[in-house]
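Enquirer: Got a predicted structure plus its sequence, pasted below:
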Amino acid sequence: MSTLEIRDLQVSVKLPEGELKPILAGVDLTVKSGETHAIMGPNGSGKSTLAYSIAGHPKYEITGGSVTLDGVDVLELSVDERARAGLFLAMQYPVEVPGVSVANFLRTAKTAIDGEAPKLRTWAGELRGAMEKLQMDPSFAQRNVNEGFSGGEKKRHEIMQLELIKPKMAILDETDSGLDIDALRIVSEGVNRVRATGETGFLLITHYTRILRYIQPDFVHVFVGGKIVEEGGPELAEQLEAEGYEKFLAKA
């Protein structure tokens, strides 16, 4: 059982003129293995800032609070150390990596996180199986990472990483954005396969309830003004779909 604990997390972003603009205003959240927490909120509320701050993006400056994973101070770790500790981020806008094939990228990542290279005789089968489950053509293994990929292909590649790396905690930043119905279903099925193991905790950031119809959360948190202002179960997501965020804005 792993536990990600976020306590009074305060984060600012550095503006071009050098000033710090506060974004997160004291976030408290605990995620355990096997749990799925949905973070829902309007644009500009700080949801993605939360994701990237946990992952270690240099654009964001931690001004207060703490983040620990199994008691280890995440904020003291470099980005690669956070990944090796068990954190995983599926990005809203996955970047292209010219000159690096998908197959090499995934094997290198797996080696770095596990501390040893996967055995070639089994790794090829694992990679092929993961691609088949996500309905990705085998030729993608030899293509450069995300180069020329459609939005859906990029997101499926993110979930393939998730399935192969098997992190302790996975943060999915608007994984549903840009997906058509078929791609949303395929991606959700991949997430649910990992959820079924009970070994990974999920922080699922989204605007809409459509992905939550495929990936049912255990907890829903309303995020407004850089903090969580309301918490509940799956029924809270349906309330947001029906009524919007307006009633929660005054709590920010």
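Expert: Right, received. Where do you want to start?
Enquirer: CA only for contacts and neighbour counts going forward, please
Expert: Fine.
Enquirer: any residues touching stretch 123-135, and which ones?
Expert: The set of residues external to stretch 123-135 that reach it, using C-alpha atoms under 8 Å, 6 or more residues apart in numbering, is A103, D137, P138, R156, M160, E163, L164, I186, V187, G190.
Enquirer: If we only consider these, which is nearest to G115?
Expert: G115 lies nearest to L164 out of the contacts of stretch 123-135, by C-alpha to C-alpha, at 14.5 Å.
Enquirer: dump the residue contacts of that closest one.
Expert: By C-alpha under 8 Å, 6+ apart, L164 lies in contact with K110, E126, L127, A130.
Enquirer: on that earlier part again, what's the most distant pair in the contacts of stretch 123-135?
Expert: Farthest pair in these, by C-alpha to C-alpha: A103 and I186, 20.5 Å.
Enquirer: this is the comparison structure:
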Amino acid sequence: MSVLKIEDLQVSVETEQGTKQILRGVDLTIGQGETHAIMGPNGSGKSTLAYAIAGHPKYHVEGGSVTLDGEEMLDLSVDERARAGLFLAMQYPVEIPGVSNANFLRTAKTAIDGAAPPIRSWLKEVDAAMSGLRMDKSFRERNVNEGFSGGEKKRNEILQLELLKPKFAVLDETDSGLDVDALKIVSEGVNRAKEATGMGVLLITHYNRILRYVKPDFVHVFVAGKVAEQGGPELAVRLENEGYDRFLEGSTVG
């Protein structure tokens, strides 16, 4: 059984005012097949956690560890982390002019698996995943995210998730900017990917609404770069009703 373990993770970032510590000792353990939701106010360090796990160079790890099945991820490059089984769905997916979705997806699959997938079976798999996400086949030939709406970009992230089949997926506010219909479609894609592979999910969100479709096993409240409280799905409902005021009293949000 695969395990993603985060221990005492401390992360800083360079700002115009100098080095600023964002994460102040984060501990999380995510098992295969589990869904963990991270919620918290703006500036609490949720996205910093996502990018630190993925290996974004802007974020400097000052201490702690991130291991996947006992292997230290912090010692690996971004592509090595992806091959090890990590996936990040970004809050703001980037556009890649000049690179078609079809080429991007097959190149990524080849890099992760170490061998190119057979064309015929690969195209069937791509088309099936696109159909499930209500994406027209024309998106195969369009440049990655170029001219896509916000909702289309988020569907494209989940398309990658379904095709690349990671062990653990970090979803950074995948629900932001989605209307109700798009939210359901994206959530169904996450659930399909989880059911097909047994992957673990770390879902970062501000709102309980996506958690009605992607059911969490655990909910963690982030405040000032640390886990302030954790519980089950009922905690997300309480946060939606009460907000974060009780956590913010006397704390400094970073």
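Expert: The structure has been received and is ready for your questions. Remember, predicted model here, so these are calculated numbers, not experimental data.
Enquirer: Can you say which of the contacts of L164 of the first structure are buried?
Expert: The neighbour count (16 or more other C-alpha atoms under 10 Å) marks K110, L127, A130 as buried among the contacts of L164 of the first structure.
Enquirer: Dump the residues you listed to JSON lines, plus distance to V11 of the first structure and secondary structure.
Expert: Formatted as JSON lines, those follow (distance: C-alpha to C-alpha, whole Å; DSSP: H, G, I helix; E, B strand; the rest coil):
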{"residue": "K110", "distance to V11 of the first structure": "30", "secondary structure": "helix"}
{"residue": "L127", "distance to V11 of the first structure": "37", "secondary structure": "helix"}
{"residue": "A130", "distance to V11 of the first structure": "36", "secondary structure": "helix"}
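Enquirer: now the residues you listed as CSV including distance to V13 of the first structure?
Expert: Listed next are those as CSV, based on distance: C-alpha to C-alpha, whole Å:
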residue, distance to V13 of the first structure
K110, 31
L127, 38
A130, 37
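Enquirer: For the second structure, just list every one of the helices.
Expert: Secondary structure of the second structure (DSSP state H): helices at 46-54, 78-84, 101-113, 119-132, 150-164, 180-197, 233-242, 245-248.
Enquirer: Over which residues of the second structure does stretch 98-118 of the first structure lie when aligned?
Expert: The aligned range for stretch 98-118 of the first structure in the second structure is 97-117, by TM-score structural alignment.
Enquirer: Span of stretch 192-200 of the first structure from start to end?
Expert: The straight-line separation of the ends of stretch 192-200 of the first structure (C-alpha to C-alpha, to the nearest Å) is 11 Å.
Enquirer: buried ones in it?
Expert: In stretch 192-200 of the first structure, counting by 16+ other C-alpha under 10 Å, buried: V194, R195, E199, T200.
Enquirer: Equivalent analysis for stretch 83-94 of the first structure, please.
Expert: Under the neighbour-count criterion of 16+ other C-alpha under 10 Å, stretch 83-94 of the first structure has A83, R84, A85, G86, L87, F88, L89, A90, M91, Q92 buried.
Enquirer: Strands - which of those land there?
Expert: L87, F88, L89, A90 (DSSP state E).
Enquirer: wait, isn't E14 of the second structure in contact with K58?
Expert: Yes - E14 of the second structure lies in contact with K58 (C-alpha atoms under 8 Å); the separation is 7.5 Å.
Enquirer: Tell me the spacing between the residue of the second structure positioned farthest from its centre and G45 of the second structure.
Expert: Distance from the C-alpha centroid of the second structure peaks at G250, with 30.0 Å (C-alpha atoms, centre = their mean). Relative to G45 of the second structure, G250 of the second structure is positioned 17 Å away (C-alpha to C-alpha).
Enquirer: Could you report the neighbour count for the closest residue in space to K59 of the first structure that isn't next to it in sequence?
Expert: Distances taken as C-alpha to C-alpha, 6 or more residues apart in numbering place V13 nearest to K59 of the first structure, at 6.2 Å, with adjacent residues excluded. When counting by other C-alpha atoms under 10 Å, one arrives at 19 neighbours for V13 of the first structure.
Enquirer: more neighbours, A103 and I186 of the first structure?
Expert: Between A103 of the first structure and I186, counted using other C-alpha under 10 Å, the more crowded position is I186 (20 against 17).
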